[in-house]
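Peer 1: this is a predicted model, with the sequence first.
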Amino acid sequence: MFKATADRDTYISILEPRHADELFKVVDRSRESLGEWLSFPAFTKGVQDSKTFIEKSLNRFAANNGYWSGIWHKGELAGSIGYLYIDSQNSKTEIGYWLGKDFVGRGLVRKACKLMIEHAFTDLQLNKVEINIATKNIKSKAIPEYLGFTKEGVIRNYEFLNGQYLDRIVYGILKDDWITIHH
């Protein structure tokens, strides 16, 4: 999947090195809001860091072990969504996502998730998609809940971020459940 259209104004496309400057700008403008729940903004100090991230993502894509796509809305890079890995042996993946602060509340992640989930089940022939989210991240938790994921459990003290341990909720959806709910 190099480009998938969600609607007239929104699409996702695999990130390429030429997107590094735009990606860095979105992260830099949203450093505070993203940093509340994610560790990568603290390590993204310049355009070169975004370029390195994209290059690593493309290497993972080439190795069939996940990749990151940009979420574009009305011609602007709004955020990113990706497969953190692809576990072929167990036929599953985990989706991660984030949006720049100027794009929150428009349903963009929900639309992008649908595209990524369809791709996972249809093209990659996976059986399960997971989404893991900090328990206190109310806005992000709404996405898998809206899409029909099952809350499978909580991983306590999953991550140390901003001076505190954050618990993570593991959400999962199976291919058969997705088809029943969304087709």
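Peer 2: Arrived safely.
Peer 1: only C-alpha atoms for contact and neighbour calcs from this point on.
Peer 2: Fine.
Peer 1: quick check, residue 160 in a strand?
Peer 2: Yes - remark: residue 160 belongs to a strand, assigned using DSSP: H, G, I helix; E, B strand; the rest coil.
Peer 1: residues in contact with residue 157?
Peer 2: By Cα atoms under 8 Å, 6 or more residues apart in numbering, residue 157 lies in contact with 165-168.
Peer 1: make JSON lines out of these and add neighbour count.
Peer 2: Below are the contacts of residue 157 laid out as JSON lines (neighbours: other Cα atoms under 10 Å):
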{"residue": "165", "neighbour count": "13"}
{"residue": "166", "neighbour count": "20"}
{"residue": "167", "neighbour count": "18"}
{"residue": "168", "neighbour count": "20"}
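Peer 1: just checking, which of those residues belong to helices?
Peer 2: Nothing among the contacts of residue 157 maps onto helices, per DSSP state H.
Peer 1: Serialize those to TSV and add fields for distance to residue 181.
Peer 2: Compiled in TSV, these are given as follows (distance: Cα to Cα, whole Å):
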residue	distance to residue 181
165	34
166	31
167	28
168	25
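Peer 1: now, those that are in strands?
Peer 2: Assigned to strands by DSSP state E, the following of these qualify: 165-168.
Peer 1: tell me which two of the residues you listed sit farthest apart.
Peer 2: For the ones in strands among the contacts of residue 157, the farthest-apart pair by Cα to Cα is 165 and 168; their separation is 9.8 Å.
Peer 1: second one coming, line it up with the first:
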Amino acid sequence: MFAISLGDDGAELTPLEPRHAEEFLAHIDRGREFIGAHVGLPDVVTDLDTSRAHLRRYADKAANDAGYLYGIRVDGTLVGGVMFRIFDTESELAEAGCWVEPGYAGRGLVTRACRVIIDWAIEQRGIHRIEWHVSSANTPSIAVARRLGMRRDGVMRESYPYRGKRADMEVWSVLAPEWRADKAS
């Protein structure tokens, strides 16, 4: 299995696969309330079977070049993740997403991991547009989008039914020429 260093603090980016189901469930359980404040992952991954099924869905997406899932590890412990929920090389569009346990929020792990996958998608895979869909209430995730050089395209008002309420969803994006210009400066 490959691991990409995310800095000198013991953080790495690694693939998440069905064989990691127990570890993935334990990770979600540690951050269930925090992660679930804005992200539906804890509602999907509730036991070992659903953990394995979620990881299998992404393994199938990866096999079809349609989505990817990566873990963020610190000193070998799974503490968060990043993904391409959508990855479409024909339309040159991808949608990135993330989550992290509460004890690891605010350390720049998600931003660093997203930089790695976005750079790969643009430079190696020819993706032109990377989108970031985020609840307007999720200010930490919006801050990540800003740090990644994304621009807010707009707000889809009350478009996301989540836990009995309707949330406004913002769409942020970065285009390949913008990404390259930001890297060069």
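Peer 2: Now that the structure is in, tell me what you want to look at. As the structure is a prediction and not an experimental result, all values here were calculated from the model.
Peer 1: can you pull the TM-score for these?
Peer 2: Between these two chains, after superposing, the TM-score reads 0.95 (TM-score structural alignment, normalised by the length of structure 1); 183 aligned residues with a Cα RMSD of 1.4 Å.
Peer 1: how close does residue 104 of structure 1 sit to residue 78 of structure 1?
Peer 2: The gap separating residue 104 of structure 1 from residue 78 of structure 1 is 9 Å, by Cα to Cα, to the nearest Å.
Peer 1: of the two, which one has the most company?
Peer 2: The neighbour count for residue 104 of structure 1 versus residue 78, taken as other Cα atoms under 10 Å, is higher for residue 78 (25 against 14).
Peer 1: you'd agree the more buried one is in a helix?
Peer 2: No - looking at residue 78 of structure 1 with three-state DSSP, it is strand, so not inside a helix.
Peer 1: surely it touches residue 25?
Peer 2: No - the criterion here is Cα atoms under 8 Å, and residue 78 of structure 1 misses it with residue 25 at 10.2 Å.
Peer 1: would you check that residue 16 of structure 1 makes contact with residue 52?
Peer 2: No - applying Cα under 8 Å, one finds residue 16 of structure 1 not in contact with residue 52, separated by 10.5 Å.
Peer 1: chain center to the one helix or strand residue 177 of structure 1 maps to, what's the gap?
Peer 2: For residue 177 of structure 1, the host element (DSSP states H and E) is helix 175-182. In terms of Cα atoms, centre = their mean, to the nearest Å, the centre of helix 175-182 of structure 1 is found 20 Å from the chain centre.
Peer 1: name the residues of it that are buried.
Peer 2: Buried residues in helix 175-182 of structure 1, counted by 16 or more other Cα atoms under 10 Å: 175, 178.
Peer 1: average gap between that helix and structure 2?
Peer 2: Following the fit onto structure 2, the mean deviation recorded for helix 175-182 of structure 1 is 0.7 Å by mean Cα distance after the TM-score superposition for structure 1.
Peer 1: which part of structure 2 lines up with that helix?
Peer 2: Aligned by TM-score structural alignment, helix 175-182 of structure 1 falls on residues 176-183 of structure 2.
Peer 1: let me see the ranges of the helices in structure 2.
Peer 2: So, for structure 2 - with DSSP H - the helices run 21-35, 41-44, 48-63, 109-123, 139-147, 176-184.
Peer 1: in JSON lines: those, plus distance to residue 13 of structure 2.
Peer 2: JSON lines is the format used below for the helices of structure 2 (distance: least, Cα to Cα, whole Å):
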{"stretch": "helix 21-35", "distance to residue 13 of structure 2": "14"}
{"stretch": "helix 41-44", "distance to residue 13 of structure 2": "19"}
{"stretch": "helix 48-63", "distance to residue 13 of structure 2": "16"}
{"stretch": "helix 109-123", "distance to residue 13 of structure 2": "7"}
{"stretch": "helix 139-147", "distance to residue 13 of structure 2": "17"}
{"stretch": "helix 176-184", "distance to residue 13 of structure 2": "20"}
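Peer 1: I'd like to know which of those is closest to residue 156 of structure 2.
Peer 2: Comparing those by Cα to Cα, helix 139-147 comes nearest, at 14.7 Å.
Peer 1: quick check: angle from that closest one to helix 109-123?
Peer 2: Put simply, helix 139-147 of structure 2 runs at 40 degrees to helix 109-123, going by axes from the mean of the first three to the mean of the last three Cα atoms, to 10 degrees.
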